[in-house]
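In: 3D model of this:
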Amino acid sequence: MGRVSDIEIREATASDVPDLIRLVQALAAYEKEPDAATATPQQFADALFPAQGDPTAFALVGVREGAVVAMAIWFRSFSTWTGQAGIWLEDLFVDPHQRGHGIGKALLARLAATCIERGWTRLEWAVLDWNTPSIEFYRAHGARTLDDWTTFRLDGDGLARLASA
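Out: You can find the predicted model right below:
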C-alpha cells in the first residue's frame, strides 16, 4: 500500500467496481467519446475478480478523504525481445477536481514498483495525440514517446470480416 500525504494507493476490491465504472465514464467524456464506455459493472467484476480462473485485468485506486478519486487499470504484457513480462496500462485517470495532489504520480510509481518487484522490464501505455497535459505529465516523470510506432486496432465490422476470412 502506498501513501502520499492524505492519498492512499491500493489494489481495487470488488466493492470499488462502481467507482471504477464512474471513473471510466468520466475518462471517456474527457476523451470526447462519452458513448464509447459501455462496460457494465458485471463485466468489470468478471474481469477483475473472476469467480474462477485468473483475472484478465487489474486495478489500483487512489483514495483521498475516504473517496475513490483515481484509478489505474492494467494487464500483464509480454516482450518477445526481452523474454519478460511487463505492464500495459490501459487507463490512468484522476478526477479533475483531485488533480495536483500527486495521485497520478503515486499510481504510476506503484505500477513502476510492481514491474521492478516482479522483474518485469516494461511499463507501457498509449496517450491520445491531443492530450498535451497528460503527455507533459508522463514526460516529466521520465516516460518517452515511441514515435516510430503506430497503434492499430481491429474491432467491430473489421474484426468480424477478418475473423470470417
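
In: going forward, measure contacts between C-alpha atoms and count neighbours the same way
Out: Will do.

In: so where's the longest helix in the chain?
Out: Ranked by residue count, the top helix of the chain under DSSP state H comes out as helix 103-118.

In: ok, and what's touching that helix?
Out: 2-4, 7, 9, 60-62, 70-72, 86-87, 92-94, 120-123, 141 (CA atoms under 8 Å, 6 or more residues apart in numbering).

In: Please apply the same query to stretch 125-135.
Out: So stretch 125-135 is contacted by 88, 89, 90 (CA under 8 Å, 6+ apart).

In: Looking at these, state which has the most neighbours.
Out: residue 89 (21 neighbours; other CA atoms under 10 Å).

In: helix, strand or coil for it?
Out: Under DSSP: H, G, I helix; E, B strand; the rest coil, the three-state class of residue 89 is strand.

In: Residue 34 reaches residue 22, doesn't it?
Out: No: if you go by CA atoms under 8 Å, residue 34 and residue 22 don't touch, sitting 11.5 Å apart.

In: If you count contacts, what does the longest strand along the chain end up packed against?
Out: Selection of the longest strand in the chain by residue count, based on DSSP state E, yields strand 67-79. Counting contacts by 3 or more CA pairs under 8 Å, 6 or more residues apart in numbering; DSSP states H and E, strand 67-79 is packed against helix 17-30, strand 58-64, strand 84-94, helix 103-118.

In: One more sequence to fold, the one below, so I can look at both together:
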Amino acid sequence: MSATLRAVSTERPFAIRAARPGDETVVFGFVAALARFERLEDEVIADGAVERLREHLFGGAPACEVLLAERDGRAIGFALFFPVYSTFKTERCLHLEDLFVLPAERGNGVGEALLRAVAGVAHARGHARLQWCVLDWNEAAIRFYRHLGANVRPDWRVCQVEGNAAIGRLARGSDPANETGVRGR
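Out: Presented below is the predicted three-dimensional model:
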C-alpha cells in the first residue's frame, strides 16, 4: 500500500506505505519510543528484537504487518496490526497493537491517516471489527479515538500472562498466585 495523503493541518504531504525488509530497525525505534511514552520501557526486550521483528514481519509465516508514515523520506509514525478472530461474530477481525507518531508530527493528521489506512486494510479484507487498546490515563488518545467513531469500552480489562516460562507454568497447572508474570489490568 502506498498512497500520498495530504496532512490535515499542514501543507507538507506525507505518504503511508507497507513496511518492507530493512525497515525493522525503524519499526523497533518506534516501539521503544512508544514504550517510553506509555511508561512501559522496562517491558521492552531489546536483545534480538530487530531480528525477531524481521522474522515476524517478513518471514515465511508473518505474524504481523506494519504501515509506516513518511515525510520527506523520513519515517514519522507507524501502525502495527495482525488478524484475530471473534467467536461471538464468528468473523475475522484486525487488532491494532501499536499506533505511534513522533511528538513533533502530532496534530498534523498523521495518526488519523495511519488509523484510517489500517481500517482500509480491515475493510478490504472483509473483517468484522477493528480493535485496539488504550491506556486509561491517555485522555488525548481516548478523545482522538472517540472523535473518529471508536467505542472506548470501560467494561473490559486486558489480561496477560507474560513470558514463555509463565505461560508454561500456567499450562502445567502451577499456582499463578505464587508466580511472577501473571497480571491483569
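
In: How alike are these chains, TM-score-wise?
Out: Between these two chains, after superposing, the TM-score reads 0.93 (TM-score structural alignment, normalised by the length of the first structure); 163 aligned residues with a CA RMSD of 1.3 Å.

In: Give me the angle between the longest helix of the first structure and strand 84-94.
Out: Following axes from the mean of the first three to the mean of the last three CA atoms, to 10 degrees, one obtains 170 degrees for the angle between helix 103-118 of the first structure and strand 84-94.

In: Give the aligned range of helix 103-118 of the first structure in the second structure.
Out: Counting by TM-score structural alignment, helix 103-118 of the first structure lines up with residues 110-125 of the second structure.

In: Run the chain-centre distance for the matching stretch.
Out: Remark: stretch 110-125 of the second structure is offset 12 Å from the chain centroid, using CA atoms, centre = their mean, to the nearest Å.

In: buried set for it?
Out: 110, 111, 112, 113, 114, 115, 117, 118, 119, 121, 122 (16 or more other CA atoms under 10 Å).

In: Could you give the number of residues near the aligned residue in the second structure for residue 147 of the first structure?
Out: Matched across to the second structure, residue 147 of the first structure falls on residue 154, judged by TM-score structural alignment. Using other CA under 10 Å, residue 154 of the second structure has 7 other residues around it.

In: how near is residue 154 of the second structure to residue 94 of the second structure?
Out: Per CA to CA, to the nearest Å, residue 154 of the second structure is found 20 Å from residue 94 of the second structure.

In: hang on, residue 158 of the first structure in a strand?
Out: No: using three-state DSSP, the assignment for residue 158 of the first structure is helix, not a strand.

In: quick one, what contacts it?
Out: Contacts of residue 158 of the first structure by CA under 8 Å, 6+ apart: none found.

In: What's residue 69 of the second structure aligned with over in the first structure?
Out: So, by TM-score structural alignment, residue 69 of the second structure is matched to residue 62.

In: Run a quick check on its match versus residue 4, I expect a contact.
Out: No: contact criterion CA under 8 Å: residue 62 of the first structure and residue 4 do not qualify, at 10.1 Å.

In: Show me which residues of stretch 71-82 of the first structure are buried.
Out: Applying 16+ other CA under 10 Å to stretch 71-82 of the first structure flags 71, 72, 73, 74, 76, 77 as buried.

In: List just the nearest of these to residue 45 of the first structure.
Out: Closest to residue 45 of the first structure out of these is residue 73 (12.8 Å), distances taken as CA to CA.

In: close enough to count as contact, the closest one and residue 57?
Out: Yes: counting by CA under 8 Å, residue 73 of the first structure touches residue 57, with 6.9 Å between them.

In: Number of residues surrounding residue 9 of the first structure?
Out: So residue 9 of the first structure, with other CA under 10 Å, has 23 neighbours.

In: that's a helix at it, yeah?
Out: No: using three-state DSSP, the assignment for residue 9 of the first structure is strand, not a helix.

In: Show me what it aligns to in the second structure.
Out: Match for residue 9 of the first structure (TM-score structural alignment): residue 16.

In: burial count for the residue lying closest to that match once chain neighbours are set aside?
Out: Among residues not flanking residue 16 of the second structure along the chain, residue 69 sits closest, at 4.4 Å (CA to CA, 6 or more residues apart in numbering). Counted with other CA under 10 Å, the neighbours of residue 69 of the second structure add up to 28.

In: Repeat that for residue 3 of the first structure.
Out: 14.

In: what do you get for residue 33 of the first structure?
Out: Around residue 33 of the first structure there are 12 residues (other CA under 10 Å).

In: Just the element for it, please.
Out: For residue 33 of the first structure, there is no helix or strand it lies in under DSSP states H and E.
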